[in-house]
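**Student:** After the sequence you'll find the predicted model.
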Amino acid sequence: MDHLPLVLLHAFPLDPRMWDGVREVLHPITPELRGRGREADLGVLADDVLGELDARGLERVVLGGCSMGGYVAMALLRRDPSRVAGLVLADTRFTADGEEARANRLTMARRVEEEGVEWVPDTVLGGLVGAAPADGVVERVRELILAREPAEVAWAQRAMAARPDSRDVLAGVDMPALVLVGAQDTLTPPTAARELADVLPASTYVELADAGHLTPVEVPQAFARAVDDWRRRVGV
């Protein structure tokens, strides 16, 4: 069966290399999400993704995202849902930040601008990976975080802090959707993932064992298999 192109959007504070473990099976297009110097609005990144689809001559795709990438996917659905034939949302949520979460993001943005990103891995790794990550996972995530420019990290935090609730957007989509979550995800736990799946009109829910918030990095084979099986089943 021929599938539509699959576009996967990376998590914060990583880059498209987070998808390297699923490339052999899924063959995704993985745009770089960069917003520095522009308005702190995830819609800016959604417009960039739409521009890349135009440049590649792609009318419709299966769109996916992990964590922040899921937020960008929701922003793209606000822009032009006609470009999306299927949706893959991993370790993300549809709700806007509460006051405490928003304040924490803005605090991190300021500190990164002042001190750089060297302190970030030790602060966030505990929430990003599961309790017993596979060999090399922690080192790989640390490497990806340290490669990010401070200005990009700060921009992304401010943009995520400003994102709106996406319930109405997702409730109105007319496409199959796959919701994945790590069983050990403490940032967007399975309870939040099930709520997300319930909002979507035609969703499949998959919980991946032995993984936290970065399922494509922690359990890439299980992640790729779940996406591939879903695509075959729903025909996208």
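**Tutor:** Okay, I see it.

**Student:** From here on, just use CA atoms for contacts and neighbour counts.
**Tutor:** Fine.

**Student:** Could you pull out the helices in this structure for me?
**Tutor:** Listed in chain order, the helices found in the chain under DSSP state H are 23-26, 42-56, 68-79, 99-115, 120-128, 137-146, 150-161, 167-171, 190-199, 215-218, 220-234.

**Student:** And the ones you listed: which comes nearest L33?
**Tutor:** Nearest to L33 among the helices of the chain is helix 42-56 (6.1 Å), distances taken as CA to CA.

**Student:** how many degrees apart are the closest one and helix 68-79 in direction?
**Tutor:** If you take axes from the mean of the first three to the mean of the last three CA atoms, to 10 degrees, helix 42-56 sits at 80 degrees to helix 68-79.

**Student:** residues of stretch 73-90 that come out buried?
**Tutor:** 73-77, 81, 83-90 (16 or more other CA atoms under 10 Å).

**Student:** Which pair of those residues spans the longest distance?
**Tutor:** R83 and A90 (19.5 Å).

**Student:** contacting residues around the residue sitting nearest the centre point of the chain?
**Tutor:** In the chain, the centroid-proximal residue (CA atoms, centre = their mean) is C66; its distance is 2.1 Å. Going by CA atoms under 8 Å, 6 or more residues apart in numbering, C66 touches L8, L9, H10, A11, L89, A90, D91, T92, L214.

**Student:** If we use 6 Å, what do you get?
**Tutor:** Applying CA atoms under 6 Å, 6 or more residues apart in numbering to C66 gives the contacts H10, A11, A90, D91.

**Student:** second one coming, line it up with the first:
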Amino acid sequence: MLLVPGFMLDADLWRDVVPALGDYGPATYADLSQDSSIAAMARRALLDAPARFVLIGFSMGGYVAREIVRQAPDRVTALVLIATSARGDSDVERQRKAVVAGQAAGTAFKGLSRSAILSSLYPDSAERSDLVDRIQAAGQRLGGDAFRRQSLVERRDERDELAAIGCPSLIVAGDEDRLRSRAEALELHQGLAGSSFEVVAGTGHMVPMEAPQRLATILREWLDRQNAEA
């Protein structure tokens, strides 16, 4: 498996999911902290990836995962996209990028704000300090340079290109995701021919942290079906 995290996250995102997926081979984790474009992130991830692999992308990592498929279609046996989108940057997102671009390169990074983190969680998870602390810790590990690079990454609209992806695909959405809408998840499902679609109840955007066991069950059952049909 090759697992691709989201914005200002690292391999810890998958900490509670991977142990239940041991039957599908060892996990390799993409590092999105070093590069300034989706294409470069995908190239770096492929350098350390197995010859053939199941590809799982979360949020921004979904954009990277689709680029990995475009760069190495023969190496990806199955694609899972979690809490992500195929839309390009919105006007609001472009405005945020302009603010970051206008900041001095040496501006001190204080980590992701608590309000930003809470917006990514299911409302009932607002008091889960364990989740908030894990997300904050990942941002602090990656640091200000990675924050600036990732904040400025361009996400282009890929909705018209989804049909070119031919591998088996699964789309997973959080029931109460306030960062990526159900409509965006359905666009992926409808654009990827023959894809499966699952909604994880009681979760916001951070599905792998908020409901790791339920997510692992969905992944196992879907991967088992792909193996049975192969």
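**Tutor:** Cool, got the structure. All values reported here derive from a predicted model rather than from experimental measurement.

**Student:** What would you report as the TM-score here?
**Tutor:** After superposition, the two chains reach a TM-score of 0.89 (TM-score structural alignment, normalised by the length of structure 2), with 222 aligned residues with a CA RMSD of 1.9 Å.

**Student:** now, among the contacts of C66 of structure 1, which is nearest to V234 of structure 1?
**Tutor:** A90 (17.6 Å).

**Student:** what range in structure 2 matches stretch 136-149 of structure 1?
**Tutor:** Under TM-score structural alignment, the match for stretch 136-149 of structure 1 in structure 2 covers residues 130-143.

**Student:** Show me which residues of the matching stretch are buried.
**Tutor:** So, applying 16+ other CA under 10 Å, buried residues of stretch 130-143 of structure 2: L131, V132, I135, Q136, A137, A138, G139, Q140, L142, G143.

**Student:** With stretch 201-210 of structure 2 instead?
**Tutor:** Neighbour-count burial for stretch 201-210 of structure 2 [16+ other CA under 10 Å]: G202, T203, G204, H205, M206, V207, P208, M209, E210.

**Student:** do stretch 219-227 of structure 1 as well
**Tutor:** For stretch 219-227 of structure 1, using 16+ other CA under 10 Å, the buried residues are V219, P220, F223, A224, A226, V227.

**Student:** again with stretch 114-128 of structure 1
**Tutor:** G116, V117, V120, P121, L125, G127, L128.

**Student:** just checking, what residue in structure 2 corresponds to the first one?
**Tutor:** In structure 2, the residue equivalent to G116 of structure 1 is A108, according to TM-score structural alignment.

**Student:** Please apply the same query to G70 of structure 1.
**Tutor:** By TM-score structural alignment, G70 of structure 1 lines up with G62 in structure 2.

**Student:** Now do the same contact list for its match.
**Tutor:** L81, T84.

**Student:** quick one: what's aligned to A226 of structure 1 in structure 2?
**Tutor:** By TM-score structural alignment, A226 of structure 1 lines up with I218.

**Student:** Equivalent analysis for T186 of structure 1, please.
**Tutor:** Under TM-score structural alignment, T186 of structure 1 pairs with R178 in structure 2.

**Student:** before we move on, what about A197 of structure 1?
**Tutor:** Per TM-score structural alignment, A197 of structure 1 is aligned with H189.

**Student:** Same check on H10 of structure 1?
**Tutor:** Matched to structure 2 by TM-score structural alignment, H10 of structure 1 sits across from P5.

**Student:** so how far is D48 of structure 1 from the counterpart of Q71 of structure 2 in structure 1?
**Tutor:** Taking TM-score structural alignment, the alignment pairs Q71 of structure 2 with R79 from structure 1. Distance of R79 of structure 1 to D48 of structure 1, computed by CA to CA, to the nearest Å: 11 Å.

**Student:** what does F223 of structure 1 give?
**Tutor:** 26 Å.

**Student:** if we can go back for a sec, what count of nearby residues applies to the match of T186 of structure 1?
**Tutor:** Counted with other CA atoms under 10 Å, the burial measure for R178 of structure 2 works out to 15 neighbours.

**Student:** same thing with D91 of structure 2?
**Tutor:** Neighbours of D91 of structure 2 (other CA under 10 Å): 9.

**Student:** and it, what pairs with it in structure 1?
**Tutor:** For D91 of structure 2, the residue aligned by TM-score structural alignment is E99.

**Student:** coming back round to it: excluding chain neighbours, what is closest to the residue nearest to the centre of structure 1?
**Tutor:** A90 (4.6 Å; CA to CA, 6 or more residues apart in numbering).

**Student:** give the contact list for V4 of structure 2.
**Tutor:** A30, G57, G61.
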